[in-house]
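Participant: got a predicted model here, sequence first, then my questions.
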Amino acid sequence: MRPLPEHRLQHNALLQQALAEFETATKSCSAAIQHAIGLQLAREGDIRHAVDMFRIASAAGSAKAQYNLGVCYEQGRGVDRDLSKAAELYQQSAEQGHGRAQYNLATLYLHGGGGLQQDTHKALGLLQQAAAQGVQQAQSYLGVYWTMEPHRDMFTASQHFASAAQQKHESSQYHLGVCYERGWGVERDLTRAVELYMSAAAAGHTQAAHNLAVLQGGMYGVRGTCVCREGGVERDLTQAVDLYMSAAAAGHTQAAHNLAALQGGRYGVGGTCVWGRGCGEGPNSICGAVHVSCCCWPHTGSSSQPGCPTGR
C-alpha cells in the first residue's frame, strides 16, 4: 500500500485534533450542565440526588463539582461523612485553580485532617493562592496569621484585612478597624476605625459594636473634656448606650461592664480616669482594641489627672 501524501497526513492530524477538542468541549459542557442540575437539586433540598449529579460532573473533570462534592463529604450531606474523600476531591479541584477548594484543602493541611499530614507551609501556599482569587476567608486567615509572633508583620496583616474588608467581611472590617485605631501597619486614623467598626457592627459583630461604642463616647468622657480623645471622632452617647446594650445582650461582658459604668455616671463625673486595656493576653492583642479609654475630671479639663497616661 502506498503511503499517504504529506498533505493528507497533515489534514488527518488536524482532523483528529479538531475531533479531540470537540469531545473535550462536549464533555466540559455536559459536566457544567450536570453540575448546574446538582445545584438546583441542592437548593430544592434533594441533597442525595444532588450528590449523584455532582459525582457524575466531578468524574468528568468539573472543578466546581469536585469542590461541592468535597463539601458534601466533609459535612456528611447526602453521603456518609468522609474527610479523606473530601480531601481528595478538594485536591483535584484545587489543582484546577478553584479558590474555595484551595482554602478548604488548606484548612485540612493546617490541622492534619482528612488523612493529610499537618503541613503549615503547604497550607500557607494554598491560602495565598485562594486569597489572590478573592476568597475572603483566606484573606482574613492570612491577616490574623501575620499578627502573630514570631512572624508578626502588621503591614502585611493590614493588607490582607483590607482585601477582605473591601468585600464586606465583617471580621476583617473589625480587625482592620483595630489596625486603624492602634496604628498597626497603617497610619492611625480613628475616623476610619469608626467607619469600619460601624460596618462590622451592622453585620452583627459584637466586638466591633463594643469598640465603636468606646470610640463614639461611651468611655471618652460623659461630661466635660476628654483630653485623651483625638482624631475628630464625634461623640454620640445615645448610640454608645445602644451599642453597649446590643453587645451586652450578645454576651460581651466588657460591654455590660461599660454600660453599667456609663449609666451609673462613673466616668467623667469626678471619678478616677481609667486607661484602656486589650481583651487578649496583652496590650497588643489583635482582638482587643480599647475597652475603656481615658477620661478626665470635667471640672478641670486637666491632662494630668491621676491615672491618665500621657502620649497615648
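Facilitator: Here it is on my side, so go on.
Participant: CA atoms for contacts and neighbours, from now on please.
Facilitator: Will do.
Participant: show me the contacts for residue 47.
Facilitator: Counting by C-alpha atoms under 8 Å, 6 or more residues apart in numbering, residue 47 makes contact with 41, 77-78.
Participant: tabulate those residues in a markdown table, adding columns for neighbour count, secondary structure and distance to residue 121.
Facilitator: Below are the contacts of residue 47 laid out as a markdown table (neighbours: other C-alpha atoms under 10 Å; DSSP: H, G, I helix; E, B strand; the rest coil; distance: C-alpha to C-alpha, whole Å):
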| residue | neighbour count | secondary structure | distance to residue 121 |
| --- | --- | --- | --- |
| 41 | 17 | helix | 38 |
| 77 | 16 | coil | 30 |
| 78 | 17 | coil | 33 |
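Participant: in JSON lines: those, plus distance to residue 20.
Facilitator: Shown next, in JSON lines, are those (distance: C-alpha to C-alpha, whole Å):
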{"residue": "41", "distance to residue 20": "32"}
{"residue": "77", "distance to residue 20": "36"}
{"residue": "78", "distance to residue 20": "35"}
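Participant: got another one to weigh against that:
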Amino acid sequence: MYLLGRLYDNGEGVRENPIRAFGYYQLAASHGFAQAQYVMGMTYLHGYYLEDKNDFKAQNYFRKSIKNGMPEPAAAYWLGFMYETGRGVEKDQKKALEMYRIAAKAGNKEALEKLKSLGEPITTN
C-alpha cells in the first residue's frame, strides 16, 4: 500500500495522482506501517495532498511512526519541533529536547543542528 502511494505520488509507472497517493498512504498508516505514518504526519503538518493543516493529527502520526520503529528519524525531529513551538501539543522544552536527541541518535542532521544551536550536549551513540 505504501509503495503504491509512492508510485502515485511520484508518477512512476502511473499517472501522478496526489489524491490516490494520499489514500494509499492513509491505508498503509492505518495498518501500522511506520513510514506511511511519517508521511501522514508531514501531510497534516504542512497541508499536503489538499489536506488542511492539522497539528493534532500530525503529532499523532509522528508518535505512531516512532512507536512502530521510526524508519524515518525526521518523525522524532518534527515531534520535537511541535513540542518546542507548542503546535498540536502543550509547549514542553524538555520533551522537545528528548525528541531532538532521539532523532539525532538516529542520524537526523536537522536534530543535530538544533541541539547544537540550543547549546545542548550532542551524543550520537
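Facilitator: On my side now, so go ahead. Just so you know, these numbers come straight off a predicted model, no measurement behind them.
Participant: rewinding a little: nearest to residue 207 of the first structure, of the contacts of residue 47 of the first structure?
Facilitator: Closest approach between these and residue 207 of the first structure, by C-alpha to C-alpha: residue 77, at 32.6 Å.
Participant: all strands for the second structure, in order.
Facilitator: Taking DSSP state E as the test, none of the second structure falls into strands.
Participant: between the contacts of residue 47 of the first structure, which is closest to residue 208 of the first structure?
Facilitator: residue 77 (33.6 Å).
Participant: trace the closest one over to the second structure, please.
Facilitator: Aligned by TM-score structural alignment, residue 77 of the first structure pairs with residue 12 of the second structure.
Participant: how far away is its match from residue 40 of the second structure?
Facilitator: 20 Å (C-alpha to C-alpha, to the nearest Å).
Participant: where do the helices sit along the second structure?
Facilitator: For the second structure, the helices defined by DSSP state H occupy 2-10, 18-30, 34-46, 55-67, 74-85, 93-105, 109-117.
Participant: the last one aligns to what range in the first structure?
Facilitator: With TM-score structural alignment applied, helix 109-117 of the second structure matches the range 170-178 in the first structure.
Participant: tell me the one among the contacts of residue 47 of the first structure nearest to residue 195 of the first structure.
Facilitator: Using C-alpha to C-alpha, these come closest to residue 195 of the first structure at residue 77, 39.1 Å.
Participant: grab the nearest non-local neighbour of that closest one.
Facilitator: Sequence neighbours aside, residue 47 is the residue nearest to residue 77 of the first structure in space, at 6.8 Å (criterion: C-alpha to C-alpha, 6 or more residues apart in numbering).
Participant: do residue 124 of the second structure as well
Facilitator: residue 105 (4.3 Å).
Participant: what's near enough to touch the counterpart of residue 148 of the first structure in the second structure?
Facilitator: Under the alignment by TM-score structural alignment, residue 148 of the first structure pairs with residue 85 in the second structure. Listed by C-alpha under 8 Å, 6+ apart, the contact partners of residue 85 of the second structure are residue 91.
Participant: same thing but 10 Å
Facilitator: By C-alpha atoms under 10 Å, 6 or more residues apart in numbering, the contact set of residue 85 of the second structure is 79, 91-93, 96.
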